[in-house]
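Student: below: sequence and its predicted model.
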Amino acid sequence: MHRGMLAGASEHSTAVAADSVAPALAGPSVGAEPPRSDDTAVLTRLSVDELVESVLGVDREIAALHAQSTRLLAELHRRGVEAGAEHAVHDPRADRRSSDTGDREADVREQLGARIVVAEIAVARRMSEASIRIQLDEASRLAALPAVLAALDDGLLSPAHARALADGVSEVPLPLRARFENLVLPSALGGTPAAARRRARAVRERLHPQSIEIRAALRRGERRFVFEPDRDGMAWLHLHLPCVDARAAYERVDAAARSLAGAPHDPRGVGQIRADVATELLLFGDVHGDSAAGSPARPIAGPALRARRDEAERLPGRGGRYARFRPTVNVTVPVLALLGRSDEPANLEGYGPIPLGVAEEIAASAPSLTRILTHPETGTVLSVGRTSYTVPADLRRFVRLRDESCRFPGCERSAGACDIDHTRAWEHGGETAHDNLACLCRSHHRLKHASTWQVERPPGHPSVLRWTSPYGRVVTDSADPPF
């Protein structure tokens, strides 16, 4: 948080926190610098009780600052309509889309204004727009609970308690929010955030104007499947779906895993077997025949995975309806690594560094290969140029491999799901060349053309995009090499 924002905390909340902190180590006052490394000697002289009281004092200051941040974010959330009226620009393409969807101009401007405010905050705080939208929605709900904000000001609630109550009040009608607050606040003041969330959920259920059947039917439209990269060659898959389906899917995987657990010479735990069973179900539509018969299950990796692929192709009726589906996976390998003169890792598109051995496995089983040569010193992809308006397939592929994701600052949407945009418009003299093309997701592509956001490439830096927000904030985005 910027120091200018910290300095605006209420004097009352600062005094409450400062009074409760041990004199030997007063908690950091509003706007103060964080403790220096030489404060360690002071810390070692404090008793456990004094350390706990100091932590509680700092917690109270954090709570007060969270209340102030909530009020600021709620006001920014309210300013969306003004931003749309001031910074929306005429876009003929938007007119065509509007005629198809029936959106009215006022609605379009309001939605665009909210997007402008979200993008402004996101680039200023170097956060994703999805995170900012969540914070703005939460702040708007929390601002409608004045007693909760007052408790935050006084350090009587933590931000975690406040988030639980803000989540619970969603969709509670405005006339009933005071009643909601009266019913949930005592529990939050005396319990944990988890307990406050349970209480808020129960009260929300009582006060909600719609039946749970209607809400469940609407929420089913929010189901999704999400890929989240993790470190060291691993990743998460998240499924958001109706609870009955989720529980049934888990029980099926768990039952299969427990039937295989404890087999001789199988070192895997139940958690690992669950992951392997789920992998087989997703990739092949069933669990390996030997495993189902009770034989030791094989870890799904390396040669075993290739053997399963070969088996699925030899048996056309096996593996479910998607057994023959071939995904496109782009792996970039430094040329010196292939020659054995470097230990640099390979790069999996949409994920990041992976072991060279895994990349070689993928290459060995791939039905076709696209050669992607990287510069041995900088790691950047060697470029080609084009001069026609339509982006040729090879140039489109090159730009997506180079950019990896949307080039709007902070956006992580995969380049494969993005539009290819001319930074300098074709009608204004821009060329269809690698140094005038960039990947923009559909949302930010529209934002560029429908608002006063501006983008340019600084002279001498063809891989850099310099964005200027409607409020004058300048931020750059670079197409970094994969390593």
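Tutor: Arrived safely. Numbers count the residues shown, from 1 in each chain.

Student: okay, CA-based contacts and neighbour counts for the rest of this
Tutor: Will do.

Student: start and end of stretch 150-167, how far apart?
Tutor: Distance between the boundary residues of stretch 150-167 (C-alpha to C-alpha, to the nearest Å) amounts to 18 Å.

Student: sort out which residues of it are buried, please.
Tutor: Neighbour-count burial for stretch 150-167 flags 151-159, 161-167 (criterion: 16 or more other C-alpha atoms under 10 Å).

Student: same check on stretch 356-367?
Tutor: Burial within stretch 356-367, assessed by neighbour count using 16+ other C-alpha under 10 Å, is assigned to 356, 358-359, 362-363.

Student: and if you look at stretch 246-259?
Tutor: Neighbour counts using 16+ other C-alpha under 10 Å place 253-254, 256-257 of stretch 246-259 among the buried residues.

Student: same check, this time on stretch 195-211
Tutor: Counting neighbours by 16+ other C-alpha under 10 Å, one finds that the buried residues in stretch 195-211 are 196-201, 203-205, 207-208.

Student: max pairwise distance over the buried residues of stretch 150-167: which two?
Tutor: The most widely separated members of the buried residues of stretch 150-167 are Asp154 and Asp167, with 21.1 Å between them, by C-alpha to C-alpha.

Student: okay, pairing it with this:
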Amino acid sequence: MSIPAYLEDRDGEHRLPLRPSGTREESHRTSSEEAEREHQTFLGTLKQTALELFDAGPINGPTDALEALKKIQRLHSSTEAAIAYIMADGVEHVSESFNDLISTEHPHSADEETEAAKSATCYGVDRGSEQIINSNFIAESSVALRESNRKVSKRMFHAKGLRHVCKNTLAALAAGEITAKAAHDIVKFCQDLSPDQISLMEQILLPMAKTAPDEAIYQRARRLHDRLNPDSAENRQRNALAARNVRMWNDEDGMATLQLHHSADVIHSINNSIKHVASQLTDPKDSRTQAQVEADVFADVYLNGWPGKEGMPLKPRVSITIPAVEMLASPSRGLAELEGYGPIPIGVALKIAADAPSFQR
């Protein structure tokens, strides 16, 4: 039984300002002293925190338990930083070693050179390509980490982003100052940005990430990305909307799942309308839970139409905030706010507002 991902994963190394493999200076030390310093930076806090946790002895009351949890969180952050550091440097060393091996091999015959060129061109088999080396290292790492290739591939994306692009974020993660989730979200929303914009994002987000919850960092990073991205919000919305789709897959025990991937205003309108209808069904003899009622309303809409509406759709129920000054100054790049979701292009917000039953200044 195959269950697809809820959303297409659009994260990719090609969207980060990464230098070509072999030229990423962070992974190539110039001296043993530099290598030792980095070893201490990325593994020192991990060792110290583990020792503190062990030396503290058995838990003796709630205060000890909370202190132990803080240390474990710091230990987890340092461990994730160490994994990123080792994976990013590891694949670089494999690439470097392979290039050295190729350069020392005996020259091939003309026929062998022709066959190798044909394999690389026709079948995409170029044993020295970064993609092949990267895939092989991910496959080996998945065995070492006992994780799926998909998860380790995601780790590699974050590892390269932290090691070569968001270096201050990696340092904060290694020190146990921020969570792995916050670090990964910073990398995620640095895609499509320039090095200077990424530096600005780190300056803004890292002080917050030391104390704020992960969800706050995610939302702030998303908003910063939308404002800094050189591609206008309207263009990105248009491109994303082209990927809208409906998917269905079978689950166990006679169940199945239907998924609609569409623009945020459409999804929130549907969801709010379902909740509104469900809230009107107040029969005291109805033993269904709220979730069950909403699921049944959702199914009834597509089979029988909205209750009491003879199949006519309800008016979408969403709230949006449109900054007037930004709308006038930059209508193509400006952002409005969709309640319960976050920033959306002002152009989309204006289309929604055209049918709004009420406005509030």
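Tutor: Yes, it's here. As the structure is a prediction and not an experimental result, all values here were calculated from the model.

Student: so how far is Gln73 of the second structure from the alignment partner in the second structure of Val169 of the first structure?
Tutor: By TM-score structural alignment, Val169 of the first structure lines up with Cys190 in the second structure. To Gln73 of the second structure, Cys190 of the second structure is 25 Å away according to C-alpha to C-alpha.

Student: next, count neighbours for the closest residue to Lys448 of the first structure other than its chain neighbours.
Tutor: Closest residue in space to Lys448 of the first structure, ignoring its immediate chain neighbours: Gln454 at 6.7 Å, by C-alpha to C-alpha, 6 or more residues apart in numbering. With neighbours defined by other C-alpha atoms under 10 Å, the count for Gln454 of the first structure comes to 16.

Student: ok, Gln454 of the first structure to His445 of the first structure distance?
Tutor: Between Gln454 of the first structure and His445 of the first structure the distance is 11 Å, computed by C-alpha to C-alpha.

Student: which stretch of the first structure lines up against the one helix or strand Gly347 of the second structure maps to?
Tutor: With elements taken from DSSP states H and E, the one containing Gly347 of the second structure is helix 346-353. Counting by TM-score structural alignment, helix 346-353 of the second structure lines up with no residues of the first structure.

Student: helices and strands around that helix, which ones?
Tutor: helix 233-241, strand 335-338 (3 or more C-alpha pairs under 8 Å, 6 or more residues apart in numbering; DSSP states H and E).

Student: try it again with 7 Å
Tutor: Contact partners of helix 346-353 of the second structure among helices and strands, from 3 or more C-alpha pairs under 7 Å, 6 or more residues apart in numbering; DSSP states H and E: strand 335-338.

Student: the strand it packs on packs against which elements?
Tutor: Checked by 3+ C-alpha pairs under 7 Å, 6+ apart, strand 335-338 of the second structure has strand 320-321, strand 342-345, helix 346-353 packed alongside it.

Student: hmm, back to that, look at Cys190 and Gln73 of the second structure and report which has more neighbours.
Tutor: Remark: of Cys190 of the second structure and Gln73, Cys190 carries more neighbours, 28 against 18, as counted by other C-alpha under 10 Å.

Student: how much space between that one and Ala159 of the second structure?
Tutor: Cys190 of the second structure is 13 Å from Ala159 of the second structure, where distance means C-alpha to C-alpha.

Student: what do you get for Ala68 of the second structure?
Tutor: Spatial separation of Ala68 of the second structure from Ala159 of the second structure under the definition C-alpha to C-alpha is 27 Å.

Student: looking at the two, which is more packed in?
Tutor: Shown here are Ala68 of the second structure and Ala159; by other C-alpha under 10 Å, Ala159 has more neighbours (27 against 19).

Student: I'd say that one and Tyr85 touch.
Tutor: Yes: proximity of Ala159 of the second structure to Tyr85 meets the contact threshold set by C-alpha atoms under 7 Å, at 6.5 Å.

Student: next, the nearest residue to Ser259 of the first structure once chain neighbours are set aside: secondary structure please.
Tutor: Nearest non-adjacent residue to Ser259 of the first structure, counting by C-alpha to C-alpha, 6+ apart: Gly294, 7.4 Å away. When the structure is reduced to helix, strand and coil (DSSP: H, G, I helix; E, B strand; the rest coil), Gly294 of the first structure reads as coil.

Student: report how many residues lie close to Gly294 of the first structure.
Tutor: Per other C-alpha under 10 Å, the neighbour tally for Gly294 of the first structure reads 13.

Student: which residues does the residue lying closest to Leu112 of the first structure once chain neighbours are set aside contact?
Tutor: Nearest residue to Leu112 of the first structure in three dimensions, chain neighbours excluded: Gly84, at 5.5 Å (C-alpha to C-alpha, 6+ apart). If you count contacts by C-alpha atoms under 7 Å, 6 or more residues apart in numbering, Gly84 of the first structure has them with 109-110, 112-113.
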